[in-house]
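> give the three-dimensional model of this entry:
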Amino acid sequence: MVTSARRAGAGERVLLLHGFTLSHHVWHRVVDELASDYDVLALTMPGHWGGPRLRWRDLGISGIADGIERELDVIGWDTCHVVGNSLGGQVGFELERRGRAASLAAINPGGGWKRFSATEFRMGIGFVAQFPLAALARVLGDRAASQPLFQRPIIRNCSHDMSVVDPADATDVIRAVSRCSVYLPILLAFLRDGPLTGLDAVRAPTSLIISEFDSFFLREKFIQRFVDELPDHVQEVALPGVGHIPALENPQLVAAAIRAHLDTAAHRDGVA
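I've put the predicted structure just below:
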């Protein structure tokens, strides 16, 4: 392996991709849940804490997907089941388009906003507003990463019930956010590239998994476009009681949803 990752288990190949500014650490309990039946790889994406460098000319979804493909080539995975949350879901659609996804489980995926919409700009402004806190946490290091003052504003965006997030996981979230090397420049790349396109062309067996209490990607402003444009073979699945990054709150629930998706995908052909 070239990058920071967690791999465990044996069986069919499952790739877990995290959200923007985070790292593979958010998946570690889900890996534990799935490893009894699958070869599970939680991978830190390029430009994120511990991941490979993402060159400025490669900033954007395409560049991230290129880096992930290089990682998959190193370990000999031509295809795998892709599970992506938030930005990871957006990248998952790109990997599906490239033929690298045997199936796709997109959990609260990014890219559903409309181009140059107020919603798109508000999301970017929200990340920009959070950057000074992340930068200060970087300077202060672990003294800040474990403190509620730094954790609360960021974990609030990730979770519906912050009280159930393990303190060690919350600390790793702050470490990851504060050490994301592409934090600001990639926001401009996302604006340049725009939202996902070609959703109606998705062919792999796909599940759209939506958290009940995602206050970050609201259904009517971010998710409804997926519901409207994805093909009829795509299944919509609800995750009750959790927020935008559900693996932080209820990894058992997330693992169960992934298992159900994989079981269904095994009997589904997507679009011929």
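
> could you use CA atoms for every contact and neighbour count after this?
Fine.

> how close does residue 102 sit to residue 229?
Residue 102 sits 20 Å away from residue 229, going by Cα to Cα, to the nearest Å.

> now show me the structure for the sequence below, then we'll compare the two:
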Amino acid sequence: MKRFVLLFSLLWLFSVQGELFAQDEAVHPNEILTPIAFEITGPLRDNPIDLSFELDQAEFYMNNQRDREINPNIFPPDFENMPNDPGVQTKAGWKESPKATLKNFAGQNSGFYPPDCNGTVGANYYFQVVNLTYAIYNKSTGAVVAGPSPLNSIFNSSLPGAGYNDGDPIVLWDEHADRWLFAEFSYSGSNDYMLIAVSQTNDPTGSWYSWSFDVSDLPDYMKFGIWEDGYYMATNTGGAGKNDVY
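Here you go, the predicted model:
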């Protein structure tokens, strides 16, 4: 019995060591992509307020009776006639010490489902994005200082892929570099792109550096990580041979 336990222990030790050594192996990318275009945008504070295209698009979805007959739960959902869900929470949970709200002001509405709401707070501003618009607010007063405007108006129209406003936006504030990062995918044309912009200064209402990347089909659900040598993006492209980390 002791020999069996000793043999098992040694096998387990070798297995763990093998896993530890395997984790030390460097992982290298099999492909390095560079942007196909770079441009500097004008100040976002100068972009005109424009919500007309979004209202037209929302009205199209709401009046598309054929789609609603095929799928009754298509945008917008008919919450009043949905069956009762036993998992729905009907009352607020208990909390030990409620804290007062520091700031509360109205944000943007979205006529799309899902609205893909996203936002980030910097030192002086709050930057909110939804499908398919952005708005920048003074963090202290809640006053709108830029927008609401179409997401793709953050980029120059000459940037490849920026002619389409496809949404699924991400905005982040890099507190280490004191800069803002924005990204939106573009897939409505003949090719798919990832549009990325970084503010020139810590003022998001000013001009931005912008890039267009030629990426794999529909780089969905992009997420960003900040590292000392750059920004890293992961997407859900699905399928073998597709690029998931950039």
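
> what would you report as the TM-score here?
Once the chains are overlaid, their TM-score stands at 0.24 when taken by TM-score structural alignment, normalised by the length of the second structure; 95 aligned residues with a Cα RMSD of 5.7 Å.

> still on that earlier bit, so between residue 102 and residue 229 of the first structure, which is more surrounded?
Per other Cα atoms under 10 Å, whichever of residue 102 of the first structure and residue 229 has more neighbours is residue 102, with 23 against 15.

> wait, doesn't the more buried one sit right on residue 93?
No. With contact defined as Cα atoms under 8 Å, residue 102 of the first structure does not count as touching residue 93 (11.6 Å).

> which of the three states applies to the residue nearest to residue 38 of the second structure when sequence neighbours are not counted?
Residue nearest to residue 38 of the second structure in three dimensions, not counting chain neighbours: residue 211, with 4.6 Å by Cα to Cα, 6 or more residues apart in numbering. On the three-state scheme (DSSP: H, G, I helix; E, B strand; the rest coil), residue 211 of the second structure is labelled strand.

> report the buried residues of the longest helix seen in the first structure.
The residue-count maximum for a helix in the first structure (DSSP state H) belongs to helix 118-140. Residues 119, 120, 124, 127, 131, 133, 134, 135, 137, 138 are the ones in helix 118-140 of the first structure that count as buried (16 or more other Cα atoms under 10 Å).

> surely the third one meets residue 187?
By that I understand residue 124 of the first structure. Yes. Residue 124 of the first structure lies in contact with residue 187 (Cα under 8 Å); the separation is 6.6 Å.

> the longest helix in the second structure is where?
When the second structure is parsed with DSSP H, its longest helix is helix 2-23.

> past that helix, which element shows up next along the chain?
With elements assigned by DSSP states H and E, the helix or strand that comes after helix 2-23 of the second structure is strand 37-40.

> is it fair to say residue 7 of the first structure lies in a strand?
Yes. Counting by three-state DSSP, residue 7 of the first structure falls inside a strand.

> quick one: list the elements packing against the longest helix of the first structure.
Helix 118-140 of the first structure is packed against helix 148-158, helix 167-178, with contacts defined by 3 or more Cα pairs under 8 Å, 6 or more residues apart in numbering; DSSP states H and E.

> can you list the ones you listed in TSV and add mean neighbour count and distance to residue 74 of the first structure?
Below are these laid out as TSV (neighbours: other Cα atoms under 10 Å; distance: least, Cα to Cα, whole Å):
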stretch	mean neighbour count	distance to residue 74 of the first structure
helix 148-158	17	32
helix 167-178	22	24
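
> indicate which one of those helices is closest to residue 260 of the first structure.
For those, the distance to residue 260 of the first structure is smallest for helix 148-158, at 23.4 Å, taking Cα to Cα.

> run the angle between that closest one and helix 118-140 for me.
Relative orientation of helix 148-158 of the first structure versus helix 118-140 (axes from the mean of the first three to the mean of the last three Cα atoms, to 10 degrees): 150 degrees.

> next, the angle from helix 148-158 of the first structure to helix 167-178.
Computed by the same axes, to 10 degrees, the angle separating helix 148-158 of the first structure from helix 167-178 equals 90 degrees.

> from the contact counts, what lies against helix 148-158 of the first structure?
Applying 3+ Cα pairs under 8 Å, 6+ apart, we find helix 148-158 of the first structure packed against helix 118-140, helix 167-178.

> try it again with 10 Å
If you count contacts as 3 or more Cα pairs under 10 Å, 6 or more residues apart in numbering; DSSP states H and E, helix 148-158 of the first structure packs onto helix 118-140, helix 142-145, helix 167-178.

> including distance to residue 5 of the first structure, could these go into CSV?
Conversion of those to CSV gives the following (distance: least, Cα to Cα, whole Å):
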stretch, distance to residue 5 of the first structure
helix 118-140, 21
helix 142-145, 21
helix 167-178, 13
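
> which one of these lies nearest to residue 7 of the first structure?
The closest of these to residue 7 of the first structure is helix 167-178. By Cα to Cα, the value is 17.8 Å.

> distance check, the closest residue to residue 142 of the first structure other than its chain neighbours against residue 104 of the first structure.
Computed as Cα to Cα, 6+ apart, the closest residue to residue 142 of the first structure that is not its neighbour in sequence is residue 175, at 7.4 Å. The gap separating residue 175 of the first structure from residue 104 of the first structure is 28 Å, by Cα to Cα.

> what of residue 75 of the first structure?
Per Cα to Cα, residue 75 of the first structure is found 20 Å from residue 104 of the first structure.
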